[in-house]
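Visitor: Following is a predicted model, sequence given first.
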Amino acid sequence: MSAEAVKTFFSQYGLADKIQEFSISSATVALAAQALHCAPERIAKTLSFKQKKAQKTILIVAAGDAKIDNAKYKAAFSERALMLKPEEVEPIVGHPVGGVCPFAVNAGVEIYLDESLKRFESVYPACGNSNNAIELTITELEKYTSFKQWIDVCKNWA
């Protein structure tokens, strides 16, 4: 189970108890913000993309109010943004839609952090299912995601 994999992942750092479980859904930015009683922009949403040229999948973690800017994405990755289909997400990434996160992902999936997150001291990414999250500082997010690099591929947040 995806959430269990994330819990096991955080257990090795003594952080499993920081994962918050909700009795309501946190599957979207709006629902997660409601469950956490925080501003929607502080939700660290994880978006899944297929890169045809490189034949790989990437995850981009961005602020809840940020939207992918197709021109910036193409400049960064030399191809247009192509999101995974919902039925592809869990088999490829390892987490279901609504719980996709940058922790305990399947091998070969690369993680990028978008600049839209840097304006916050802490953010709330999901933890493998549609009713949980964890609060992490930006430094902790960097530490626990094994991210490849910071990128600037979003708009509507500045």
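Guide: That came through fine.
Visitor: alpha carbons only for contacts and neighbour counts from here, please
Guide: OK.
Visitor: Just to be sure, residue 116 is in a helix?
Guide: Yes: under DSSP: H, G, I helix; E, B strand; the rest coil, residue 116 sits within a helix.
Visitor: Which helix runs longest in the protein?
Guide: helix 2-11 (DSSP state H).
Visitor: Which elements pack onto it?
Guide: Applying 3 or more CA pairs under 8 Å, 6 or more residues apart in numbering; DSSP states H and E, one finds that helix 2-11 contacts no other helix or strand.
Visitor: Alongside the first one, take a look at this:
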Amino acid sequence: MSKVTPATRALTAAGVGFTIHAYDYDPEAESIGRQAAAALSEDPARVLKTLMALVDGKSSVCVIVPSDQEVSMKKLAAAVSGKSAQMMKPPEAERVTGYKVGGISPFGQRKQVGTVIEQTALAHDLVYLNGGQRGLQVRMKPTDVRDALKAIVADVIA
């Protein structure tokens, strides 16, 4: 497994501190984020999942939430001044981000889109996010995640 991805290149170029953590990815897992948390022996609240959504049927948005939580589409839409939101279909998420589902990182996406991070993620000293490849996580300060992505911080969990 390569530990250099568009995500790690983007973080390095931005001067953001991070560490790389590989784990055995299980494509059959019911929840990729929870499986990553278990494989890393971490609290699922500290392992964040990266999801792609459409707001008002046209605007792509990246949303980052703890792996043990679900996104409220109503709250997500409101966070970006929209009326409605829905999850992107996997082929569309892959096309927009340049990553495969299960390996979507908020960093180094093909087309950078607006990002919303769940406010409770900022309560941790360090969090994990996908590093741009299945089975690869980056660990970093949540404030660095917010700052590097110019993310909106909001309550978006159901």
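Guide: On my side now, so go ahead. Note that the coordinates shown come from a computational prediction; the quantities given were computed from them, not determined experimentally.
Visitor: Can you pull the TM-score for these?
Guide: Remark: TM-score between the superposed chains equals 0.82 [TM-score structural alignment, normalised by the length of the first structure]; 151 aligned residues with a CA RMSD of 2.4 Å.
Visitor: ok so, going back, ok, then the element right after the longest helix of the first structure?
Guide: Counting by DSSP states H and E, the next helix or strand C-terminal to helix 2-11 of the first structure is strand 19-21.
Visitor: ok, the counterpart of residue 86 of the second structure in the first structure - how many residues close by?
Guide: Aligning on TM-score structural alignment places residue 86 of the second structure opposite residue 82 in the first structure. Using other CA atoms under 10 Å, residue 82 of the first structure has 14 neighbouring residues.
Visitor: cool, residue 19 of the second structure as well?
Guide: For residue 19 of the second structure, using other CA under 10 Å, the count is 11.
Visitor: Find me the equivalent region of stretch 138-145 of the first structure in the second structure.
Guide: Stretch 138-145 of the first structure maps onto residues 142-149 of the second structure, going by TM-score structural alignment.
Visitor: now that stretch: how far from the chain's centre is it?
Guide: How far stretch 142-149 of the second structure lies from its chain's middle: 12 Å, per CA atoms, centre = their mean, to the nearest Å.
Visitor: helix, strand or coil for residue 59 of the first structure?
Guide: Residue 59 of the first structure ends up strand, using three-state DSSP.
Visitor: Counterpart of it over in the second structure?
Guide: In the second structure, residue 59 of the first structure lands on residue 62 (TM-score structural alignment).
Visitor: where along the first structure do the strands fall?
Guide: 19-21, 43-51, 56-63, 67-68, 110-114, 122-125, 132-134, 136-137, 149-151, 154-155 (DSSP state E).
Visitor: The first one against the second structure, how far on average?
Guide: Between strand 19-21 of the first structure and its aligned partner residues in the second structure, the average distance after superposition works out to 1.9 Å, using mean CA distance after the TM-score superposition for the first structure.
Visitor: Now the equivalent of residue 121 of the second structure over in the first structure: closest residue in space that isn't a chain neighbour?
Guide: In the first structure, the residue paired with residue 121 of the second structure is residue 117, using TM-score structural alignment. Distances taken as CA to CA, 6 or more residues apart in numbering place residue 63 nearest to residue 117 of the first structure, at 5.2 Å, with adjacent residues excluded.
Visitor: thinking the one you found is in contact with residue 39, fair?
Guide: No: the criterion here is CA atoms under 8 Å, and residue 63 of the first structure misses it with residue 39 at 10.5 Å.
Visitor: So which of the two has more stuff around it?
Guide: residue 63 (28 against 15).
Visitor: Centre-most residue in the second structure?
Guide: residue 50 (2.2 Å; CA atoms, centre = their mean).
Visitor: Can you tell me the closest non-neighbouring residue to the aligned partner of that one in the first structure?
Guide: The equivalent of residue 50 of the second structure in the first structure is residue 46 (alignment by TM-score structural alignment). Distances taken as CA to CA, 6+ apart place residue 61 nearest to residue 46 of the first structure, at 4.4 Å, with adjacent residues excluded.
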